[in-house]
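**Student:** sequence-free structure coming up:
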């Protein structure tokens, strides 16, 4: 039996972004986990956006589910 090395903490957050620039509205819609070989992601979405663009960002401590302005 192989050892399970799955990381339970997401390595990335998934957002839908509506608008542009400093007035863009970011809403967190899911999470992603990087593959062990670094060549892909597994993505889980809690919502499916009908509009806007989907952005995947590296997870950082203290990020909120919604934010205004550019991704940081």
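**Tutor:** Good, I have the coordinates. These numbers were taken from a predicted model, which means no experiment stands behind them. Residues are numbered from 1 along each chain as shown.
**Student:** okay, CA-based contacts and neighbour counts for the rest of this
**Tutor:** Noted.
**Student:** okay, how far is it across stretch 27-46, tip to tip?
**Tutor:** Distance between the two ends of stretch 27-46: 11 Å, counting by Cα to Cα, to the nearest Å.
**Student:** Structure two is appended below for comparative analysis:
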């Protein structure tokens, strides 16, 4: 089975979110791409959180990404 993505660039980032007191710490752990048929997603994880972190998927803000470089 092959899953073709609509784009070579990911559309979403995957984060592991943990709490340190009242502060939330967001760590990027991967990316997500929609399938070209619109019926699913492919994802790539760079690491897996083992500390009970919440996994959050957020749409990439292109302007914020450019400013971070």
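**Tutor:** Ah, there it is. From a predicted model like this one, the values you see are computed outputs, not experimental measurements.
**Student:** Any idea what the TM-score is?
**Tutor:** Comparing the chains after superposition, counting by TM-score structural alignment, normalised by the length of the second structure, produces a TM-score of 0.71; 60 aligned residues with a Cα RMSD of 2.3 Å.
**Student:** any residues touching the longest strand along the second structure, and which ones?
**Tutor:** Counting residues, the longest strand found in the second structure (DSSP state E) is strand 23-34. Around strand 23-34 of the second structure, the neighbours that count as contacts under Cα atoms under 8 Å, 6 or more residues apart in numbering are 5-7, 9-19, 40-48.
**Student:** Mind doing that once more with 6 Å?
**Tutor:** Residues from elsewhere that reach strand 23-34 of the second structure (Cα atoms under 6 Å, 6 or more residues apart in numbering): 5, 10-18, 40-47.
**Student:** One more: stretch 60-69 of the second structure?
**Tutor:** Applying Cα under 6 Å, 6+ apart, the contact partners of stretch 60-69 of the second structure are 11-12.
**Student:** related to what we said a few turns ago, for the longest strand of the second structure, which positions count as buried?
**Tutor:** The neighbour-count criterion (16 or more other Cα atoms under 10 Å) identifies 26-34 as the buried residues of strand 23-34 of the second structure.
**Student:** what separates that strand from the chain centre, distance-wise?
**Tutor:** 4 Å (Cα atoms, centre = their mean, to the nearest Å).
**Student:** so residue 18 of the first structure makes contact with residue 50?
**Tutor:** No - counting by Cα atoms under 6 Å, residue 18 of the first structure stays clear of residue 50, with 10.6 Å between them.
**Student:** okay, now residue 37 of the second structure: neighbour count?
**Tutor:** The burial count assigned to residue 37 of the second structure is 11, neighbours taken as other Cα atoms under 10 Å.
**Student:** Trace it over to the first structure, please.
**Tutor:** Under the alignment by TM-score structural alignment, residue 37 of the second structure pairs with residue 37 in the first structure.
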